[in-house]
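J.: whatever this is, show me its structure:
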Amino acid sequence: MDVSLTLWVLTIAGLAVLIAADFFIGRTPHEVSIREAGTWTAVWVVLAGLFAVGLMVFAGGRPAGEFVAGYITEKSLSVDNLFVFVLIMAKFSVPSRYQQRVLLLGVLMALVLRAGFIAAGAAIIASFAWVFYIFGAFLIWTAWKLVQDARKGGHEEEFEENRLLRSLERRFGVADRYHGTKLFIRRNGARVMTPMLVVMLAIGTTDVLFALDSIPAIFGLTQDPYIVFTANAFALMGLRQLYFLLGGLLRRLVHLSYGLSVVLGFIGVKLVLHALHESGVPVPEISVPVSLGVICGVLVITTITSLMASSRQARDTEHPEERREGAEGAEGAESVEDAENVEDSEGGGPRQRRKS
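T.: Just a heads-up that it's a prediction; the model follows:
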């Protein structure tokens, strides 16, 4: 897809306007309701859909299909990020009325950092076709790691600050409490970071670590930097509202990591096949419609099985007495039966029951 500099500028300007509107609409710190989160989540999904329709009209079906596949993949991988965002919010005890501001600026920082990753990835791919082997192998390895982490309960660990955060905290110091939405305050004549800024940096830099698998994943679906960037932008910009919308539902997506591992493994295989094809090896390539079908199918199945498993677990948790009484009743019945068998054996024959 041939994208002019003018289109790039217009796209970035349009995204900036949307981000600014999102910021000013929610600029007053407040607790985000389910209704507000649901409304804005729907708005961002509709905007992404309209962008896909625009691509189909002006660029054709293939770029539109690549955008949709990339958007769904990035969105699903971003949902996995939300588990870590929950840990970060708990780690820094972020007041609920400030969480939407933290997420807005943290996600904006992540988008800027991801843009750098996308530019670097596009340049590497344009110069070295063999990098697809590395991307594919990395995604397959990441898929295996996701399965291992899921089996160990990978989302139960505590958030650990990275080296950048620790160095900034040593350099500037951190205030002992939140000061509204301020990022810096004056303490003893020196500028000191507030916990608000630390949390934003934690979310922004942590998302970059997740980009290490999401960026190669979307390059496995399309090598067009424009589509890669816009799919990432739309997936990230609705992430704040999705955080509040899902809420406790995150804990119910118990099979999400397994589904994401299948998606990443599938895209990893697709990348390896593409690399072999580019090297002249006569192997089949996986088309965009097939990729989109596999990704959507895996995510739908994963969501259904997750909700079924969590509902079954909730029922077992809500009625432990009934299960315990049932187990004790069964054990008691077995004990009575054993006692009767003992009596029967001592009496030399089967015991006759009195008829009523």
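
J.: C-alpha only now, for contacts and for neighbours.
T.: Noted.

J.: would you mark the buried spots in stretch 124-141?
T.: 130-133, 135-140 (16 or more other CA atoms under 10 Å).

J.: what's the closest of those residues to residue 235?
T.: Using CA to CA, residue 139 comes nearest to residue 235 of the buried residues of stretch 124-141, at 19.6 Å.

J.: in which helix or strand does the nearest residue to that closest one once chain neighbours are set aside reside?
T.: Once flanking residues are discounted, residue 139 sits nearest to residue 268: 5.0 Å by CA to CA, 6 or more residues apart in numbering. Per DSSP states H and E, residue 268 falls inside helix 256-278.

J.: what's the following helix or strand after that helix?
T.: helix 288-318.

J.: show me where the protein has helices.
T.: Using DSSP state H, the helices found in the chain span residues 5-25, 34-59, 61-91, 99-127, 131-151, 163-172, 195-219, 225-237, 239-246, 256-278, 288-318, 320-347.

J.: rebuild those helices as TSV, extending it with distance to residue 185.
T.: Output for the helices of the chain, formatted as TSV (distance: least, CA to CA, whole Å):
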stretch	distance to residue 185
helix 5-25	22
helix 34-59	31
helix 61-91	21
helix 99-127	17
helix 131-151	40
helix 163-172	11
helix 195-219	11
helix 225-237	29
helix 239-246	26
helix 256-278	40
helix 288-318	44
helix 320-347	51
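
J.: please give me the structure for this one as well, since I'd like to look at both together:
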Amino acid sequence: MEKRKQRKLQHLDLFIKLFDNNRPDVFQNYSFVHNSLPELSLSDIDLGTSLFNNKLKINSPFIINAITGGIEQGKEINRALASAAKELGIPMAVGSQYVALRDTSIIDTFKVVREENPKGIIFANSGAMVSLQSAQTIVDMIEANALQIHLNIPQEVVMDEGDRSFKGYLFNIEQIVKRLEVPVIVKEVGFGISGKVARKLADIGVSGIDIGGKGGTNFIEIEQERSRNTIGNLFKDWGIPTGISLVECIKSVPEHVDIIASGGIRDGLNTAKALALGAKCVGIAGLFLYILLTKGQNELINTIKKLEKELKLTMLMLGAKNPRELTRCPVVITGKSKEWLELRGYDVSFFAKR
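T.: Below you'll find the model as predicted:
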């Protein structure tokens, strides 16, 4: 158990060391068509949206995505994140709670989010092979509104002590989906979800898919730095880029499955692009954690407000008064993203001709 705690501490330290706010734009091949007659005022714009067939209503389409827990530093981080989520009326997710199933002394590092935000929308988090009983315990631990099940196979592969067998994931997730009373979201951690995998997840009844595309925090890079294992060099560019993964998933699942865009989204313009392509919300973890750890909670809140302002200004120029109307705005996809998607059989002209 101490090794797992040590790993979590190392992840936080290496995240700060490796954080790069100048990573390439994950939507650089995606452009809006300017609307010269938006017929809209800024005061008309409402960022409110909902998840899971209107079961969860939120003030704006941002989610403070899964970050940490299980260590003392994680408790204070989660407390600050929960406080920010409460003030802004947006959801947040905790990091993997598996460690708390075996060590009850650290449950409070997760429970603090519900104590800080008693009426807020909070997502629990577990791995894909957690038992139904443990999944229920994890949800009950923080009175969660939904459960995130994370997929992180490339990270496991390059981790010295990582798993080497990934059999039974889909079946186990299906059993949890069928029996757990709260919605289940399946979330990648930075390597993207393909259309084919998205269809499989939709077929077993998941309520949401968080694409976790390539372009944000790179856990292969972090694990390589942590262990000095050179195998990470081979796979450092592994994954499906965020914009591509989002289109593949949007075009592959029924409308009732909510798609959450995440993976290197750091401004309101790219948030608008993600929503226009069909995402219901945008999940951000790395940027928010970096701001919190380097500049504090107040600056984190200001950063999220800045993103909301940027999103509103983008919507104003497009003539979209709410996130739903963004899905009617044309988006032109070019370059390598267009090439990839067309080779994979996805018609990108659909987005351009709206």
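
J.: drop the TM-score for these two in here.
T.: The TM-score (TM-score structural alignment, normalised by the length of structure 2) is 0.22; 130 aligned residues with a CA RMSD of 6.7 Å.

J.: rewinding a little: which ones are touching the residue nearest to residue 139 of structure 1?
T.: Residues in contact with residue 268 of structure 1 (CA atoms under 8 Å, 6 or more residues apart in numbering) are 135-140, 217, 220.

J.: need the contact list for the residue lying closest to residue 244 of structure 1 once chain neighbours are set aside.
T.: Leaving out its chain neighbours, the residue that sits closest to residue 244 of structure 1 by CA to CA, 6+ apart is residue 37, at 6.0 Å. Applying CA under 8 Å, 6+ apart, we find residue 37 of structure 1 in contact with 241-242, 244-245.

J.: are any of those residues buried, and which?
T.: Buried among the contacts of residue 37 of structure 1 (16+ other CA under 10 Å): 241-242, 244-245.

J.: the longest helix seen in structure 2: which residues count as buried?
T.: Longest helix in structure 2, counting residues (DSSP H): helix 297-318. Residues 297, 300-301, 303-304, 307-318 are the ones in helix 297-318 of structure 2 that count as buried (16+ other CA under 10 Å).

J.: for it, packing partners?
T.: When contacts are defined as 3 or more CA pairs under 8 Å, 6 or more residues apart in numbering; DSSP states H and E, helix 297-318 of structure 2 packs onto helix 72-88, helix 268-277, helix 286-295.

J.: name the next helix or strand downstream of the helix or strand hosting residue 198 of structure 2, please.
T.: Here residue 198 of structure 2, judged by DSSP H and E, is contained in helix 195-203. Remark: after helix 195-203 of structure 2, the chain's next helix or strand is strand 208-210, criterion DSSP H and E.

J.: which other helices and strands contact the helix holding residue 198 of structure 2?
T.: Using 3+ CA pairs under 8 Å, 6+ apart, helix 195-203 of structure 2 sits against helix 242-250.

J.: what do you get if the cut-off is 10 Å, keeping everything else the same?
T.: On a contact count with 3 or more CA pairs under 10 Å, 6 or more residues apart in numbering; DSSP states H and E, helix 195-203 of structure 2 meets helix 169-179, strand 184-188, strand 208-210, helix 242-250.

J.: dump these into CSV; add distance to residue 98 of structure 2 as well.
T.: Shown next, in CSV, are these (distance: least, CA to CA, whole Å):
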stretch, distance to residue 98 of structure 2
helix 169-179, 15
strand 184-188, 16
strand 208-210, 19
helix 242-250, 27
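
J.: redo those as TSV? Include distance to residue 113 of structure 2 and mean neighbour count.
T.: Below are these laid out as TSV (distance: least, CA to CA, whole Å; neighbours: other CA atoms under 10 Å):
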stretch	distance to residue 113 of structure 2	mean neighbour count
helix 169-179	23	16
strand 184-188	19	26
strand 208-210	21	27
helix 242-250	28	27
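
J.: of those, which is nearest residue 57 of structure 2?
T.: strand 208-210 (14.8 Å).

J.: elements contacting the helix or strand following the closest one?
T.: Later in the chain than strand 208-210 of structure 2, the nearest helix or strand by DSSP H and E is helix 219-227. When contacts are defined as 3+ CA pairs under 10 Å, 6+ apart, helix 219-227 of structure 2 packs onto helix 2-18, helix 153-158, helix 231-235.

J.: which of these is buried the deepest?
T.: helix 153-158 (a mean of 20; mean count of other CA atoms under 10 Å).

J.: what is that helix packed up against?
T.: For helix 153-158 of structure 2, the elements it packs on are helix 219-227, helix 231-235, judged by 3+ CA pairs under 10 Å, 6+ apart.

J.: contacting residues around residue 266 of structure 1?
T.: Taking CA atoms under 10 Å, 6 or more residues apart in numbering as the definition of contact, the neighbours of residue 266 of structure 1 are 136, 139-140, 143, 217, 220, 260, 286, 291, 294-295.

J.: which ChimeraX command selects the buried ones in the residues you listed?
T.: The ChimeraX selection below is limited to those of those classed as buried (16+ other CA under 10 Å):
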select :136,139,140,143,217,220,260,286,291,294,295
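
J.: quick one: the contacts of residue 266 of structure 1 as CSV, columns for distance to residue 63 of structure 1 too.
T.: CSV is the format used below for the contacts of residue 266 of structure 1 (distance: CA to CA, whole Å):
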residue, distance to residue 63 of structure 1
136, 22
139, 23
140, 25
143, 26
217, 16
220, 14
260, 23
286, 15
291, 14
294, 18
295, 17
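
J.: between the contacts of residue 266 of structure 1, which is closest to residue 193 of structure 1?
T.: residue 217 (35.3 Å).

J.: just tell me which of the helices and strands packed on helix 153-158 of structure 2 ends up closest to residue 178 of structure 2.
T.: helix 219-227 (30.6 Å).

J.: thinking again about what came up before, so of the helices and strands packed on helix 297-318 of structure 2, which one's packed in deepest?
T.: helix 268-277 (a mean of 24).

J.: the helix or strand that that helix is followed by packs against which elements?
T.: With elements assigned by DSSP H and E, the helix or strand that comes after helix 268-277 of structure 2 is strand 281-284. Packing partners of strand 281-284 of structure 2 (3+ CA pairs under 10 Å, 6+ apart): strand 49-51, strand 62-64, strand 92-93, strand 208-210, strand 258-262, helix 268-277.
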